[in-house]
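K.L.:
Below are the sequence and a predicted model; questions follow.
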Amino acid sequence: MTGGRWREALEQRARDVLPAPVLEYVLQGARESVTTAESTRTWASARFRPYVLRDVTEPDLSVTVLGHRLEVPWGVAPTTLQRAVHPEGEVAMARATAAAGSMMVVSSNAGTPFTAIAESGVHWWLQAYLPADRTLAEPMLARAVEAGARAVVLTVDTPVVGTKYSAGPSVWETVDPGIVRVNLDEDYDRLPGAEKALDLGPHDIGWLAEITGLPVVVKGVLRGDDARRCVQAGAAAVWVSNHGGRQLDRAAPTAACLPDVVAAVGEDAEVYVDGGVRSGLDLLAALALGADAVFLGRLPLLALVDGADGVAALHATLREETREALRLAGCRTVVDTHGIVLADRGNHL
C-alpha cells in the first residue's frame, strides 16, 4: 500500500467487498455528516514551521501511554461490527496491531470474546458505556479485567445514539446478531436499566476505577473545562473525540478542540485525540498540538477488509509516512514536534 492515493484505494476496496449496509455503517456520520467531513479537512489545514540542522538519522516514533511503551504514536480506537467487516474481526485487528507495536481499545459491543483478543498478545483497553443501572455493567467489566484489559475507556458523549440517515436496510437488520456484543450477559438489552445512562457524572469515573482497579480514560471530551473536571474526578487520561462525527452533528473538529484541552489538563493527565486522522502528516499535526497519542477508527476498520494483512499494511504505511514527516519537520522524537504548528491561521488551528 504505497503512493499518495492509498487512502482512496482503501475505501474503494471496502466499497467493492462489503455489503452495502456494513459499508454505510463504517462511513456514515450523524445526520448530514457535517462533522465527519469537516474533521479530516481541519487536520489538513495545519501548517508547520519545521526545524532545520537537526540530526534525524533515526527518528523515534515511540510514545508511552499510561506507563506502557508503544513503538508508534497511534492506537486503534474502539469500533464494533469488526466481524461484519472480516470473519476474524477483532482477532485479526489485534494480531496485526500487536505486531506493529501499537495497541487497541476493544468495544464493549465487540463480537469476539475478550479472552480470544487477549490471546493475540496485544496491549488492550476496554471501552465502556455505562447503563442507567450501573450494576448491569459489572459482569462485563469483570470479564475484561480477568482477560487482561489494562484500562477502561469511559465513553461520555453518547447519552443517546445520534440519528443516522440510512439509504437502505439498517446494518442491524442484516448482520448476524451473534457477531456483536458477545461479552455482555444474555438478554442484556431486555433488562430494566440497560439503556444508556442519561445521568453520567464525575462520580462515575471514581466508581469505574474502584470496581475495576484500572486507570480510567474519559473519551468524548471537546472542552477544556470538562477535561479539567474529569482530571479532578480521577481520570488518568482525557480523550478528545467527537465520536467520528457519529453523535452530535456540527460538533467542532477535534483538531480545533485539542489545544484547549491540552492547556486545561497540563501535566496532570495524558491527552489523546481521534477524529479524521488519515495520514502521517495528520499524526504530526496532532502530536505537535500536544496529543500524547492518537487513535484511529475508520482507517483500521477499512483496512480490516483484508484481515490481519490489511491492518498490518496500514500500520506499515503510517509508520513510513510518520517517519518521513518527523524527518522533514526536523524532529527526532514525538516530543520534539510540540509547538511546530503555526498558530492563528484562521482555519480552526
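P.N.:
Cool, got the structure. Residues are numbered from 1 along each chain as shown.
K.L.:
make it CA atoms for all contacts and neighbour counts henceforth
P.N.:
Noted.
K.L.:
residues contacting the spatially most central residue of the chain?
P.N.:
By C-alpha atoms, centre = their mean, the mean C-alpha position of the chain lies nearest to residue 77, the distance being 2.6 Å. Neighbouring residues of residue 77 by C-alpha atoms under 8 Å, 6 or more residues apart in numbering: 104-106, 274, 295-297.
K.L.:
next, the one to line up against it:
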Amino acid sequence: MSTVAPNDPAAARGISRRTQSDIYRAGISGARPAVPVDGRALDAAAQAALSAEAYAYIAGGAGAEATVAANRAEFDRWQVWPRPLRDVTVRDLSVDFLGRSRPTPLLLAPLGVMELAHPEGDLAVARAAASAGVPYTVSNQASFPLERIAQSAPGAPRLFQLYWSASDQLNASLLGRAEASGCEAIVVTLDTHLLGWRTRDLDLAYLPFTRGMGIAQYTSDPVFRDLVTQRTSASATDGSPVKVTPKTIAAGVSIARKGAPLTGSRSLRDNLRSPLPRAAVETFLDVFSTPSLTWDDLAKAREWTSLPIILKGIVHPDDAERAVDAGLDGVWISNHGGRQIDRSVPTLAVLPEISERVSGRVPVVFDSGVRSGADAAIALALGADVVAIGRPCAYGLGIAGEQGVREVIRNVLAELDITLGLAGLTSVAELDRDALRAV
C-alpha cells in the first residue's frame, strides 16, 4: 500500500495515481480495500463492526444532531470550479505548519477512548499517522499514556490536546509530559468545559469514562495518582474490603493495562480489592472539566510549557482575533464535530471570516464535517491552513485496525490530490476562493 514518507513533500506528489494503481492492481488478484472508500459506506461498515455503545459514542452528536447535519450540509453550498487545459502533471500537497514543512495539509484530530474501536487504540492510530507523515493530535482522553503512544511511533509529528482540568497541578503535569515526550504543540480544547447533551449515549446510559476507559493520561500521571490517594484516604472509614464485581474487575484491568499501577507495587488483585479503581473514576469525573475557565486562565499555560499553544473550539471571529491578540499561536475552528451544542453554527460557515481576520498571523486549523479529500479542498480554499479529520479515522480503526486508519488517510489525501489536479491547480497554495463557486 502506498504511504507518504514523513516530512518529505515530494512524496505526496501524485499520490492519487499511486493509490488508484495500487487498488486496481490488487483487484486483479481479488484483493479489495480493507475499508470502504466511500464515506457513507465507511460509516455503515463501522456501525456493523462496532458495539452499539462504541458506535453511539463515536458517531453521535449533541441533541437532535442538527449541528452534525449542518456541518455536512454547509459543504453542499460550495462547488469546485475546474479550469482545464493546464499542466498539472506535478502536484504538491505540502504546507508549512508550526514552522515546519509538512508533506500534506492533513492533521488527525484528537480521538478519545479509541479502545472502543480497537484494543490497540491510539497506538494503532499513531503508527498509521506516522506512516503518512501526518501529525497526530494525541487526546487527553486517550486509552494509552502519552509516553507509550510516543514509543509506538518514534520521531513522528505529534500534538497534545489538553482538556483544562480543575487541578492546575494536573494541567501543568500533563503539559510537562507532552513536552518531554516530543509533542510539537499544545491544543487547548475550549468547548468541553461542560459535557454535551449526547442523546445516543444517554439512551444507552453509557459513558466510557465511568468504566475506567479513556482515562489513561490521568491514571499514568503522578499528580492524578496523588489526588486518587488523597481521595481514598479521606473516604476510608472501617477499612473493610471492597467487593470485587465484574464492573470493578473491568475497570481495574482497564486502568492497569492502559495506564500505570495506581499504587506502585500493589498487585492488580490488591488494587481490585481496594477502592482505587472506583476512586480513580470518581476523581477523574471531579477534575475533568472547568466551567469557570476564562481568557485570564489561559496565561497559566505559558508558565507550564514553552510549546506553541493552539486554541481549539473557536467559532466566532471575535474570539479568533482575541486569541491572536493574547499571543496564542494558532486558532482551531471546531464545534467538536457537533458533539457539544445542538444547532450550533457550522464551522465551514464561519471559516472565511475567521481566516480573513487572523490568516497570516497564526495558522488556522479546521475540522467538523470533513469526510473526504474534496471536503478538505473546499476548506483549504476558504482559508484553512491545515484540515483535521476525526470520525473517519475512528471508523477505519474499528473496521480494520491500523490498516484501516492508513487507508482512510490514504484515501483522503488521494482524493485531495486528484481534486487539485482536476481543478487545474498544482499546489495547495493555489487553492483559494477563485477555485470555488457558491451555490
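P.N.:
Sure, I can see it. Since this is a predicted model, take the numbers as computed values, not measurements.
K.L.:
Superposed, what's their TM-score?
P.N.:
Here the superposed chains carry a TM-score of 0.92, computed using TM-score structural alignment, normalised by the length of structure 1; 343 aligned residues with a C-alpha RMSD of 2.1 Å.
K.L.:
So what does the residue nearest to the centre of structure 1 match up with in structure 2?
P.N.:
Per TM-score structural alignment, the equivalent position to residue 77 of structure 1 in structure 2 is residue 109.
K.L.:
Kindly report the same for residue 232 of structure 1.
P.N.:
Using TM-score structural alignment, residue 232 of structure 1 sits opposite residue 325 in structure 2.
K.L.:
Can you report how many residues neighbour its match?
P.N.:
11 (other C-alpha atoms under 10 Å).
K.L.:
and the gap between it and residue 302 of structure 2?
P.N.:
15 Å (C-alpha to C-alpha, to the nearest Å).
K.L.:
Translate residue 36 of structure 1 into the numbering of structure 2.
P.N.:
Residue 36 of structure 1 maps onto residue 68 in structure 2, by TM-score structural alignment.
K.L.:
ok, its match - contacts?
P.N.:
61, 337-339, 368-369.
K.L.:
Residue 167 of structure 2 now?
P.N.:
residue 287.
K.L.:
how much does the one helix or strand the match of residue 36 of structure 1 maps to stray from structure 1?
P.N.:
With secondary structure defined by DSSP states H and E, residue 68 of structure 2 is part of helix 66-75. In the superposition against structure 1, helix 66-75 of structure 2 averages 1.0 Å from its aligned positions (mean C-alpha distance after the TM-score superposition for structure 1).
K.L.:
Report back the residue of structure 1 that's furthest from centre.
P.N.:
Most remote from the centre of structure 1, using C-alpha atoms, centre = their mean: residue 53, at 34.7 Å.
K.L.:
Can you say which helix or strand has the residue nearest to that residue when sequence neighbours are not counted in it?
P.N.:
Spatially, and ignoring its direct neighbours in sequence, residue 53 of structure 1 is nearest to residue 330 (7.4 Å; C-alpha to C-alpha, 6 or more residues apart in numbering). According to DSSP H and E, residue 330 of structure 1 maps onto no helix or strand at all.
K.L.:
what separates the match of residue 36 of structure 1 from residue 352 of structure 2, distance-wise?
P.N.:
Distance from residue 68 of structure 2 to residue 352 of structure 2, by C-alpha to C-alpha: 19 Å.
K.L.:
what about the helices in structure 1?
P.N.:
For structure 1, the helices defined by DSSP state H occupy 6-17, 20-27, 34-44, 82-85, 89-99, 114-118, 138-147, 171-174, 202-212, 224-232, 254-265, 280-288, 298-303, 307-328.
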